Structure formats: C-alpha cells, structure tokens
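A.B. asks: Here is the input, now give the coordinates:
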Amino acid sequence: MPADQGLRVLQVTGRSVGGAAEHVLLLTRLLAAQGVDVRVALFGEGPLDTALVATGRPVHQLLPGSGGGAAAAWTAGPVGLVAGFVRLVRLLRREPVDIVHTHTSVAGVVGRLAAVVARVPIRIHMVHSVPGAHPGPRWRRAAGRWVERLLAHLTTEYVAGSHAAAALLRDGLPRRAPQGTTIHYSFDPEALARGATAAAEWRAQWHPEGDEVVVGIVGRLEPQKGVLELLPALPPLLAANRQIRLVLVGDGSLRPAVERSLADLGIAYRVLLTGWVERGGAVMPALDVLALPSRWEPFGIVNLEAAAAGVPVVAFAVDGVPEVVADGETGVLVRPGDTAAFADALGLLCADPQRRAALGAAARRRVERQFLPAEMAQAHVRLYRRCRG
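C.D. replies: Down below sits the predicted model:
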C-alpha cells in the first residue's frame, strides 16, 4: 500500500556516478513504489543518467553539457554553479515540492541554498562523506567544516548512512544543529539478479581457464579507495597463489597511475581492468572475494552488494565498514593501512573455499535481517513525515 501519495520530494545530487548516485537511483525507485512523488535534479552528467530516467520519474539536468567529468560540479566553475543554482531555484518555483533532499558536497550546498530562496519548507541533507573529516588539502577540509556549520542553520535534518558517519558529523556541527538520523544504505536486488544471470559470462571474460579464484576490487579509481597503496603488497600474494585472478571493476582519475604501477610491479598480466561498469553491484555474483582497501569509507555500499550475493569481504576496518562487515563472521577486517596483512588475509581466504562459503552465507543472512531495501525506503518516508509534522 502506498505510504504517502501527497508527499513531494526532490532529490538533488551531483554527477550520477559512485555509491551516492547508486543510492539516489535505488531510493528514487523505492520511494516511487511507496507512493511518494519523487523527482531528481543532477549537477553534472554521468553514467547512471539513463538508469535514473528509466525509473519513470522526472530527472532534471542542472549542468547540461558538463560532459560527465569526474567532478563536474567542482569543475563547472563559479559561472556554471551560479547557472545551476538559478536553474534549480526556477525549477522549485515552477514545480513546488515539500522537501528538498540533497546528497554530496557541492549539490548539498547549492541545493539547500536554492531551497531556502525558493521557500521550500523542509531541507534534508544526506551525508555521504563527512565534510572535513577525511584526508585532503587542509584548506579544503577547513572550508568543508566551516561551510557545513553555516548550512546547519538552514538544514531541517541530516541523514547519515552509518552510525560512524553520524558521529563524525555531530562532532563538527554547532550544538543547536540537527543531530542527524542514521538510515543505513541498502542494495539493489534487481542489479544482483541480473548479475547472477550473467555471472558465468563475466567469469568467462575474466579467466578463460575457469579455475581461478576471482578477487574483485569494485569502485572508482580515486585516492579514497586505496588501490594504489595496496598494489605493492600484491606481488608476493600472486606469486604464492597462482590460482588468484584480480579484477579491478571501475574507472577514475588514477587509472593511468594504476596501470603504470601494475607494469612496474610485474603483475599486469595477472590483473584485469574492466573500466566503468554501469551497475557495479551486478558483477558481485561473479566474484569469489571482494577486496575493499579504502582509506576511508563512511559505509561502502559494495559491502552490502557483495553480502547480498553471498560473497565474503576483506576490508580495512575504517569508519562505517564494521557496521556492514562482521569480522570473522561475514568477512575479514584488517587494521587500517596494513597492506601486508590485507594481502595475507586475501591469500588465506582464497585458499579456503569452505571458509569463503561459510562467510558468504552468513553475510547473506545478515543482509536479509538488517539491510533490506523496503525497510530503508520506509525509514525515509517516516523521516519525511516527521519533518513535515
């Protein structure tokens, strides 16, 4: 039964790439199924634009012709961002909504300011990465904290995808600011179903012999994801385990550096770079192990996608990852930054098919108990109703 047919929500986000965009796509589809009049506005073109349009909900491009660069909203420049702001204000006045729900950094700033100008009564911001809480240039971290403290006074409520992200957020906000609600991310069952059907085809592309253990790193090739730091620890692992096939699923600004590192380390022939895959979660059923070497990760949707596919995870125990991966129960957690221990954990898991199966089965059961898509959508509807009063 529809949850609330009278509720009008505009989700505002950046370019449609990465975990935040996957979340917006899933949430849009689920909210529509709940009877919510949900729309989407994008700051930049991206690879998931077509999938968003396919939901049947209105999708508005605020930076047309941005070319889908890796950080379209950042690189649009002041003129582009002002133009996007004006387009968003006009959109909100032309098609009024009850709630503007923003995602990502630039879209979160511009979206909330536009909502204030357009007199939208409820402004909710989802924190996918806590401003100023993670490595980066000192000036950008300070600016992020300062801007969010100012915007807190214009924000009705915050949403965090993990308890860890919520705690980091509260530490940086003024005392009287909204304290935030944790709504865990979920996974896309449709993408996983397609992936299960195509698993044999994926594996045939990756390793013609068919007897390797496939370890996947799924995500953007960007500094946050820690791939460059992990690569030097892999030659001993690959030399001692001839059955391992490493697949890097994704693309990004570090791809040339990753390719150079693989060549310098002499392991390029053991590693496949697939490039961008439209729905990264779809490859999970084709993997035997997911590796997540992220330096910071507020949650890591790929962890859920792997668990739902029955694939165990080896990850650094950073931020919200332990909320998804239970060490020794659904995967293996490693002390952050210890790449040698990370490689050792991969080796042990790849050599033990029974343990992989047990961890994967436990991961699937845990996801089915705690991270179901319908429950995530219902939690958002409850939040919207509470904010509306």
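
A.B. asks: use CA for all of it now, contacts and neighbours both
C.D. replies: Fine.

A.B. asks: Can you classify residue 143 by secondary structure?
C.D. replies: helix (DSSP: H, G, I helix; E, B strand; the rest coil).

A.B. asks: Pull the number of nearby residues for it.
C.D. replies: Here the number of neighbours of residue 143 (other CA atoms under 10 Å) works out to 14.

A.B. asks: what does residue 199 give?
C.D. replies: Neighbour count for residue 199, taken as other CA under 10 Å: 18.

A.B. asks: Would you confirm that it belongs to a helix?
C.D. replies: Yes. Residue 199 forms part of a helix when assessed by three-state DSSP.

A.B. asks: Verify the stated contact: it with residue 285.
C.D. replies: Yes. At 5.7 Å, residue 199 counts as touching residue 285 under the criterion of CA atoms under 8 Å.

A.B. asks: Next, work out how far apart residue 206 and residue 308 are.
C.D. replies: 22 Å (CA to CA, to the nearest Å).

A.B. asks: So for those two, which residue has more residues nearby?
C.D. replies: Between residue 206 and residue 308, counted using other CA under 10 Å, residue 308 has the larger neighbour count: 29 against 20.

A.B. asks: Contacts only, for the nearest residue to the more buried one once chain neighbours are set aside.
C.D. replies: Leaving aside its sequence neighbours, residue 308 sits nearest to residue 364 (CA to CA, 6 or more residues apart in numbering; 4.8 Å). When the contact criterion is CA atoms under 8 Å, 6 or more residues apart in numbering, the partners of residue 364 are 307-310.

A.B. asks: Could you do residue 289 as well?
C.D. replies: Contacts of residue 289 (CA under 8 Å, 6+ apart): 213-216, 311-314, 349-350, 356.

A.B. asks: which residues sit in contact with the closest residue to it other than its chain neighbours?
C.D. replies: For residue 289, ignoring the flanking residues on the chain, the nearest one in space by CA to CA, 6+ apart is residue 215 at 4.8 Å. Taking CA under 8 Å, 6+ apart as the contact definition, residue 215 lies against 244-247, 287-291.

A.B. asks: quick one: residue 215 from residue 204, how far?
C.D. replies: 14 Å.

A.B. asks: Sequence B follows; please return its structure for comparison with A:
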Amino acid sequence: MKLDRLLHYVSLDGAGGVEQQFVEFVRVAREQGVSNHNVVACGRRVHPLIRARLEASQAAVTFEKYAGRFKLPKWPASLRAGRQRRLVATQQPDAVVIWNRLRDSLDTLAAAGAERTIYWERGASWFAGDSEDKRRFLAEVPAIICNSYAARRMLELRWEYRGQIRVVHNALRPSLLPAQAIEPRRLPNSGQVVLGVVARLQPIKGVALAIHALALLREQGWDASLRIAGDGPETQRLQSEVQRLGVGAHVIFEGLVAEMPAFYQRIDLLVHPALREPFGQIAVEAGAYGIPAVVAAVDGLVEVIDDGVTGLCVKPTRSLSDYRELGGGEEDLPPYVYDPVSDTIDTPKVVDPNELARAIAACLDDADRYRAMSTQAIAAVARRFVFDDHVHEALASIDAFVHLGRLDPGARP
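C.D. replies: Prediction:
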C-alpha cells in the first residue's frame, strides 16, 4: 500500500457512532501501515472522550473554521477558502477523506483537488435539506465510500450521484469485542424473557413501537419485560407512554450504559424498530454477544440481520400519523428512507406493533430456533463484521483511487 498520509475532515463534537468508528479507524489504520493521520475538526470542539483517544493515536487535530479562538466568518468567502488551502498545503496528504459531511465541503474539495478526495457516506444523505451546495459537491466529488448498500442507493436515487461508489460495511469496533469467547444463548428456563432496546431516545429510533409491542405480548400471556439503554429528548414522552399502557412495572429505563457487555447479559432479544438506519451498528454489537434481533426492514438493517437466520426483519407498513397516535414524536424525521424490498426511496413508515410483537414471539417461542439464531449471530459477526478487514478494505479503496483512479483495487483499468 502506497498511502502514508491521510487528512480527515470530520465532526467530533459528540461521541456517537461516527466519532467512535473514526477514532478506532485511525488507530487500526496506523497498525496496518498508514502511519500519519491529521484531523480537521469541523465543529466547535472535540469531545473529551474522542480527544483523549485521538491523542493516544498520535493524530494531530486542527479546526476547520477557527483560527485560535477566532471563528472565521462566512463572508468574505475567501477567508474560509484560504484556510482550506493552507490546511491542505501544510499537511500535504496523499488523500483527503471527508467523513459524512455533504454540506460545507466544497472549499475542501477545491483545496485538495478531486483526484485525491474521497467522501465517506455514513448517513448524511438521509438528512433533510436539498441545497445547491450539496448537489454541487456530489456533482464534483468523484469517489464515495458507503457504509451500506442502502447508503449507495440513497445517493443514487435521491441525489442522482453518478460517480464511483464502493460499499465498505461497518464492523464491530475492537473496544466492543467480547472479552472471552461467547457461547450461544439459551432461553431462560423460568419463562421470563427480557427484551432490550439500545438507542438514543429520539423519534427516529422507534422506541415507542417496542413499548407497544411489549404491552401486546404481556396481554397475550408472555412474562416479558423491556430494558432500554440510552437517553435523549424523547425520554419523558416514552415514560408517559409506558405509564399510559400500564407496563410501568415491566420497563426499565437504564439511561446511558457504560458497560454494554453487561447490558447484553441482561437481555434475551434486541428490538430495533427504527424509522431510519443507514447501517445498523447496534444489531452487529448485539450479535457479537449472541443476541438475536428483531428489526425494521428499512435502509441498511436488512444488510446486518439475515432474516430468519440471525433474527427477523419486519416491514414497516403504518403511517407517521399512526406513529403519533402510538406516542412517537415528529422531530428530526428524515424526508426519505430506502425500501430494500422495492429498491426505491419513499417517505418513512413505521412498523406495526402487532407485527413487531408477532416477530418477537416467533423468536422466543421455540428454544431450538432461538439457540440456532444466537449461534448464527455470533458466527455472522466473526465472519462479516471484522474491524481489521473493514479498515483494510477502506484503505485499499482509498489507495487504489489515489494511485489508479478507481476505488475497487481489483477492477481492471
């Protein structure tokens, strides 16, 4: 591999999925021989957790829109454009990687040059806002790595992207690997089953649907409970819905969970009825611990869960107006999602709680089937979602694009 110096443009204000994937990517990329990584932080700060881990990886951080404490104004535009040219000229990277930023990247592309700029799509193509700058950036950037096939199709169908695209699926971060070999799970002999949700508590994650499914299961005689890992703006609304449905004694809001391996030991099945999910990292994580999953058949989730093998995928069929009646919010919902069945983009729909409850019951009412799903979930993560392989494939794609003009290193000239 000829790559040695990468310059990354990425927002690091938070410590969510993209940021966590990024810092582990940098560390493993160094181990694989790409030793020099410089980072341009595109927001106001670098989250303390992320900063500490970047420092451990010896990655230098500068800020895109700040010169010291002074934020560069948008006008005159030459100030920020000049800042971009100086950053690229100082770092002299082999390649520039723009992480999940469709907007505000035109100056970066102009400064670096299209021949060494790669955009890494990880969900931004779902966001609201169809601006001229986004369209122009996608018209000019020649190569994109996507974290899922769904992301590829969103770019092609919604944004009419016609450049090179290579899908490099996300993988299980090394920091989340089980400390020891995981044995396939068995259903508890007591008959008490514990469902789990892992999500930021916001409307897009569909947590209200999981609560309704729990209430339905209990009405059907299941001794079921629900544990929710995560917090967010919908917490109070969801807690009210729990009380309204009369399942307060059977739902535990755990808030932010620091030790996720322990959380997975507390649950029997992951439930993830998200309205939008460009990939589905949580389902990979649960699978590593032998937890089958019931998920919405939307966007990239069907690329993680092998329907009927490692869990079940439930097609969303109900409208957003139904979602409001079920206690879901309307804030920050995407204008479009990708339907992997019809290979089209459409307005978001939600999973019917009755269908969700039916799928959960199907996973839990057969002990042999459940154990087989657990076995296959562990095997799938070990085979398909290995982080070293993920980093190697991404680096090989970047290297091939910079030196051969193509993202696929195995393609013919």
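
A.B. asks: Any idea what the TM-score comes out to?
C.D. replies: Remark: TM-score between the superposed chains equals 0.78 [TM-score structural alignment, normalised by the length of the first structure]; 353 aligned residues with a CA RMSD of 3.5 Å.

A.B. asks: Using TSV, lay out the contacts of residue 364 of the first structure together with secondary structure and distance to residue 179 of the first structure.
C.D. replies: Supplementary listing: the contacts of residue 364 of the first structure in TSV, determined by DSSP: H, G, I helix; E, B strand; the rest coil; distance: CA to CA, whole Å:
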residue	secondary structure	distance to residue 179 of the first structure
307	helix	30
308	helix	31
309	coil	34
310	coil	35
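
A.B. asks: tell me which element residue 285 of the second structure is part of?
C.D. replies: Remark: residue 285 of the second structure resides in helix 281-288, with elements defined by DSSP states H and E.

A.B. asks: Packing partners of that helix?
C.D. replies: Applying 3 or more CA pairs under 8 Å, 6 or more residues apart in numbering; DSSP states H and E, one finds that helix 281-288 of the second structure contacts strand 269-272, strand 293-296, helix 301-304, helix 367-384.

A.B. asks: how many other residues sit next to the aligned partner of residue 113 of the first structure in the second structure?
C.D. replies: Using TM-score structural alignment as the criterion, residue 113 of the first structure maps onto residue 107 of the second structure. Residue 107 of the second structure has 18 neighbours, counted by other CA under 10 Å.

A.B. asks: ok, back up a step: how close does the residue nearest to residue 308 of the first structure get to residue 301 of the first structure?
C.D. replies: 14 Å.

A.B. asks: could the contacts of residue 215 of the first structure be laid out in CSV, adding distance to residue 124 of the first structure?
C.D. replies: CSV is the format used below for the contacts of residue 215 of the first structure (distance: CA to CA, whole Å):
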residue, distance to residue 124 of the first structure
244, 45
245, 43
246, 40
247, 37
287, 36
288, 38
289, 36
290, 33
291, 33
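
A.B. asks: sorry, back to before: give the aligned equivalent of the residue nearest to residue 289 of the first structure in the second structure.
C.D. replies: Checking TM-score structural alignment: residue 215 of the first structure goes with residue 195.

A.B. asks: host element of that match?
C.D. replies: Assigned by DSSP H and E, residue 195 of the second structure falls in strand 193-198.

A.B. asks: residues in the first structure aligned with the helix holding residue 285 of the second structure?
C.D. replies: Going by TM-score structural alignment: helix 281-288 of the second structure matches residues 301-308.

A.B. asks: Can you give the contact residues for stretch 116-130 of the first structure?
C.D. replies: Taking CA under 8 Å, 6+ apart as the rule, stretch 116-130 of the first structure contacts 20, 89-90, 92-93, 96-105, 108, 112, 115, 154-161, 165, 168-169, 297-298, 387-388.

A.B. asks: quick revisit: next one: the match of residue 215 of the first structure from residue 246 of the second structure, what distance?
C.D. replies: Residue 195 of the second structure is 17 Å from residue 246 of the second structure, by CA to CA.

A.B. asks: Then residue 109 of the second structure?
C.D. replies: When residue 109 of the second structure is compared with residue 246 of the second structure (using CA to CA), they lie 54 Å apart.

A.B. asks: repeat for residue 36 of the second structure
C.D. replies: 56 Å.

A.B. asks: So which of the two has more stuff around it?
C.D. replies: Higher neighbour count among residue 36 of the second structure and residue 246: residue 36, with 20 against 11, using other CA under 10 Å.

A.B. asks: I'd guessed the more buried one sits against residue 6; true?
C.D. replies: Yes. Assessed by CA under 8 Å, residue 36 of the second structure is found in contact with residue 6 at 6.3 Å.

A.B. asks: quick one on the thing from earlier: check which element follows the strand holding residue 195 of the second structure along the chain.
C.D. replies: Counting by DSSP H and E, what follows strand 193-198 of the second structure is helix 207-219.

A.B. asks: average distance between that next one and the first structure?
C.D. replies: Once fitted to the first structure, helix 207-219 of the second structure is off its aligned match by 2.8 Å on average (mean CA distance after the TM-score superposition for the first structure).

A.B. asks: Give the aligned equivalent of the residue nearest to residue 308 of the first structure in the second structure.
C.D. replies: By TM-score structural alignment, residue 364 of the first structure lines up with residue 378.
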